[in-house]
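sharing a sequence plus its predicted fold:
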Amino acid sequence: MVLRRTWAVALFGVDGALVEIEADVRKGGLPSLSLLGLPDSALQEAKNRVRSAIQNCPEDWPDCCVTLALSPAAMPKAGTSYDLALACAVLSAAELVPGHRLVGTVFFGELALDGRIRQVRGLLPALLAARRSGMRRAIVPASGLAEAHLVDGIEILGAEHLRDVATWLRELGDLPCHPPEVPEPPPEETPPDLSDVLGQPEARWALEVAAAGGHHLLMTGPPGTGKTMLAKRLSGLLPELPPGESLEVTAISSVAGDLGESARLVRTAPFVAPHPSLSIAALIGGGSGLARPGAVTRSHRGVLFLDEACELGPKRLEALRTALEEGEIRLARRDGTLRYPARFQLVMATNPCPCAPVREIDCECPPQVRRRYLGKLSGPMLDRVDLRVRMRPITAMTVRGTEPENTEVVRARVRRARAAASERWAVHGWQTNTEVPGTVLRREFALPARSTALLDKGLESGAITARGADRCLRVAWTLADLDGRERPEADHVAAALEFRDRRAA
């Protein structure tokens, strides 16, 4: 009996766990192949892929009883990324290749029947998990070398065929460690400029405040007033992602399969704008077995724009409430509960009623129809939206007076405000005002009574909830940062309260 071990990684969302693969080749008895350790259907089919790939290398398949065990045995395993590790374990256990190079090496790749190694999803987060577990070396598909080299602290080797890996294990050849030359990707499109939007001074100001503090925004108004145009220009106001957040966003893109062969760190904040007809599973994530990420996760550290928000219906909108409050999505499925990051800026745009006339006086909807339409945005949902703004109808095709500010001018102010907030909260590890818990704002950074007098009156009259008061304080700090003040004053708190006016919803 010969027993050999290799290693792979099981992914659960964007987190990974090291999996030990044991191969037991026992002479005597009828030839058979068993795969243990809670494999899913795709992994169960690996038995046939691995056998054909080894035989077509060509190598001799052991004509005896072969048992493959994936440990921890109680942890579900899914996907095809285990194929290469399984094949190397069999080759070593059958004494066709030496096993000393297997120690400290983790393998990734799906095998074709002729032995070619195909790319797999989630390579970046899987390599991060392998590095945390102390693995020294990783062998990945050659097409994934660019993505794999985004991870430091672990030796990366690439292989195009199982035959190349067997040659490397026998120390008869080397594997490439640098990605092949690929054409440079086309330059990213320049975000549309804010100066393209006609008028709308209140909405432009709300967009700037949202960008500076990371606040959620709701724009209500008739069609054609620039709601979608403004929302698409928000990503151009946001600063470049810092290295840690950039790695998070790139890992999510890897799990979603959005990284190509010329994989690079995602530096710009993502902007996700799903169609109003999307399902709940497409919005928050879903699927059988282990759930896949949805739009809220793909917009992590960026913007999720829901156009025609009232058309989504209350079920989809209410599904966002936990993510807005906690910054993550927890999906419970048959094979386990996954946590996906979901710290995004929500921007919603909606018409004031179903008929949506250009002029409000032309509305033909009865009052109960208007209430029912806007009632799809429930009170608890609106309570989590920091900024609400009513859009004005456009009355002239040219903006009279001063030229509207462009994106560069506004971005400079946003950058200064974000820098002030980041410096203030650096000790606590927060980047923007929206991340600060209300308890910290009310205790360690409490404002004088004269500054919060209006807020106290709103709480006494029931016009605002405790959660809403905390969000007003966060907006007030953002307004102070934009003004270059050290602390918010009464005017900043009053302006933050005005942004929460229900008549703007």
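Received, thanks.

only C-alpha atoms for contact and neighbour calcs from this point on.
OK.

which residue ranges form the strands in the stretch 301-450 of the chain?
303-306, 328-333, 336-341, 345-350, 387-390 (DSSP state E, counting those that start in this stretch).

and those strands as CSV, adding distance to T452 and mean neighbour count?
Listed next are the strands of the stretch 301-450 of the chain as CSV, based on distance: least, Cα to Cα, whole Å; neighbours: other Cα atoms under 10 Å:
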stretch, distance to T452, mean neighbour count
strand 303-306, 30, 26
strand 328-333, 31, 18
strand 336-341, 34, 19
strand 345-350, 26, 24
strand 387-390, 18, 24
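
between those, which one is closest to A8.
Ranking these by distance to A8, with Cα to Cα as the measure, places strand 336-341 first at 19.5 Å.

can you list contacts of that closest one?
Here strand 336-341 makes contact (Cα atoms under 8 Å, 6 or more residues apart in numbering) with 12-14, 289-291, 293, 297, 300, 327-332.

10 Å - rerun?
12-15, 75-76, 248-249, 252, 284-285, 289-294, 296-301, 323, 326-332 (Cα atoms under 10 Å, 6 or more residues apart in numbering).

and here is the other one:
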Amino acid sequence: MIARVLTFAIVGIEAHPVEVEVDISAGMPYFNIVGLPDSVVRESKERVRAAIKNSGFDFPYQRITVNLAPAQLRKEGPGFDLPIAVGILRASGLVESSPFDPLCCAGELSLDGEIRPVPGALSMSFAARESGIKALFVPADNAREASLIDGIDVYPVSNLNEMMQILKGAVSARSAKNESSPLEEADSWEIDFSDVKGQEHAKRALEVAAAGGHNVMMVGPPGSGKTMLAQRLPTILPPMSLDEAMETTRIYSVAGMLAGEEPLVKKRPFRAPHHSISDAGLVGGGHIPRPGEVSLAHNGVLFMDEFPEFRRNVLELLRQPMEDGYVTISRAAITVTYPARFMLVAAMNPCPCGYLGSGQRECRCTSTQIARYVGKLSGPILDRIDIHISVPALSINELYGLGAEGAESSEAIRDRVIRARTRQWERLRHSGRFSNAALLPHEIERYCKVRRSAETLLKDAMRSMRLSARAYHRILKVARTIADLEEKEIIEEHHILEAVQYRLLDRQGYMP
């Protein structure tokens, strides 16, 4: 007798349908799994055998063949344990038919039959609905996550015995309900821009960056507040839409990083990898590809402190996601694509010792050391950063004299950012791009209308500061965002002046 059970294989953040076919025939006892399984799936034979026996069922000591179709799709992970076990019990005649047919399930089995959670349950639920499947059985710990998808009944199960009792009709199944709280409840933050003393220029630059989706480079000595400012950037970004929250949650689900009672990622992510991170850790990969930091920062902020201390080859890997908004990882047997649309906030010291021009301590670095330090950053990487600003250290008098009283809150800044983003969405909605940072050259010419006097000012700045053509486009995009914050259609002189101020590395001749 052949039994069939449906399940899913995760590739990137997508779930692909897999049919588990189980055949039990006469012959020498043998248990074989075919269909391009990885080592974890092959090891499921021992887990399934022990789970069936310890759940009180008879394991058939005959020739058992399990086929995972389609055969050309690589099967990875422990989520095939439950469908294989159910398929064996159905093929042995324990349950021939069920009101839940075609039966679809996923889960890892422990040796005593307990069903453990698996990564990617949200993607499985989405794929099941798209495939026309009406019911999906998942581990109890995955039920809240899987139930986020409407249009499909999600049934949580805790162990193999419970699963079989439901299929036999001895126990009634209760579907999980979507108990996620509304997205509006995610607006509260424990940190706020009003916590930051001074640094008004840097706060304004981050407001402009948030309003236009621009990448930012902050240059300043240790302790000047670069990390504190970066951590508060998500508090002024627009709230995530439901589509953004679902896409971000799918990434965290596949990575196995969903935790707590709330299954939906509602706040924009903030990721801050250490400068010792590997290639695979930053952009994803490994023997079994997994999302990297750039994907975990999708729809949020990627903060890279001590930017020049990252290995050169690691930094160069940022070029594709910064340009395209996704990462493609190719292996001999598989190619996966992860979303990676984020705001990069990079921070660096002005020199290796960190105190060049700080006024607090004397810089000990030679000009050669400074040039070598800054030279670690390639032109193509800096070319993708629209705003670079100085974050000077506060003096003792400023630190104690500038309290948080009267400082603008994140909520007030966010209101202006949302209004500016709304103008951009309305302007660009037909192009598929929704922020000024993503403007293409022909769109810059179309949407960045500059008053004649402002255009003359920009040309003078280009000549006097010896700015490159790439800096010209970035100044226009940032000026467009500044004008949007003021709800102006035409870029004025003061918009250009402010945008030029945000080209610190160009003005100081640091660009390679």
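Ah, there it is. Every value quoted in this text rests on a predicted model; they were computed, and no experiment measured them.

and the TM-score between them?
Laid over one another, the chains give 0.92 as their TM-score (TM-score structural alignment, normalised by the length of the first structure), with 498 aligned residues with a Cα RMSD of 2.7 Å.

please identify which of the strands of the stretch 301-450 of the first structure is closest to T190 of the first structure.
Using Cα to Cα, the strands of the stretch 301-450 of the first structure put strand 303-306 closest to T190 of the first structure, at 16.5 Å.

what is the neighbour count of the counterpart of S44 of the second structure in the first structure?
Aligned counterpart of S44 of the second structure in the first structure: A46 (TM-score structural alignment). The number of residues packed near A46 of the first structure is 23, by other Cα atoms under 10 Å.

corresponding residue for I329 of the first structure in the second structure?
Using TM-score structural alignment, I329 of the first structure pairs with V327 in the second structure.

that match reaches R341, doesn't it?
Yes: using Cα atoms under 10 Å, V327 of the second structure is in contact with R341, at 9.4 Å.

overlap in contacts, the two.
V294, S295, P321.

for the residue nearest to R388 of the first structure when sequence neighbours are not counted, give me its contacts.
For R388 of the first structure, ignoring the flanking residues on the chain, the nearest one in space by Cα to Cα, 6 or more residues apart in numbering is L218 at 4.8 Å. Taking Cα under 10 Å, 6+ apart, we find L218 of the first structure in contact with 203, 206-207, 227, 231, 305-306, 309, 346-350, 382, 385-390, 499-500, 504-505.

need the contact list for G16 of the first structure.
A8, V9, A10, G122, P125, A126, L127, L128, A129, A130, R132, S133.

just to revisit the earlier point, distance of the match of S44 of the second structure from L33 of the first structure?
Counting by Cα to Cα, to the nearest Å, the gap from A46 of the first structure to L33 of the first structure is 11 Å.

my guess is Q360 of the second structure contacts L394, does it?
Yes: counting by Cα under 10 Å, Q360 of the second structure touches L394, with 9.4 Å between them.

these two: which is more packed in?
Taking other Cα under 10 Å, Q360 of the second structure and L394 do not tie; L394 has more neighbours (19 against 12).

pull up the gap between the aligned partner of that one in the first structure and T225 of the first structure, please.
Superposed on the first structure with TM-score structural alignment, L394 of the second structure falls opposite I394. Between I394 of the first structure and T225 of the first structure the distance is 6 Å, computed by Cα to Cα.

against the first structure, where does the top helix by length along the second structure fall?
Scanning the second structure for the longest helix, with DSSP state H as the assignment, gives helix 410-428. Aligned by TM-score structural alignment, helix 410-428 of the second structure falls on residues 407-425 of the first structure.

ok, L198 of the first structure - contacts?
L198 of the first structure sits in contact with R204, T225, G226, M229, I394, T395, A396, M397, T398, V399, R400, P404, where contact means Cα under 10 Å, 6+ apart.

ok, of these, which come out buried?
Among those, those buried by neighbour count (16 or more other Cα atoms under 10 Å) are R204, T225, G226, M229, I394, P404.

and the first one, which helix or strand is it part of?
Taking DSSP states H and E as the criterion, the element that holds R204 of the first structure is helix 201-213.
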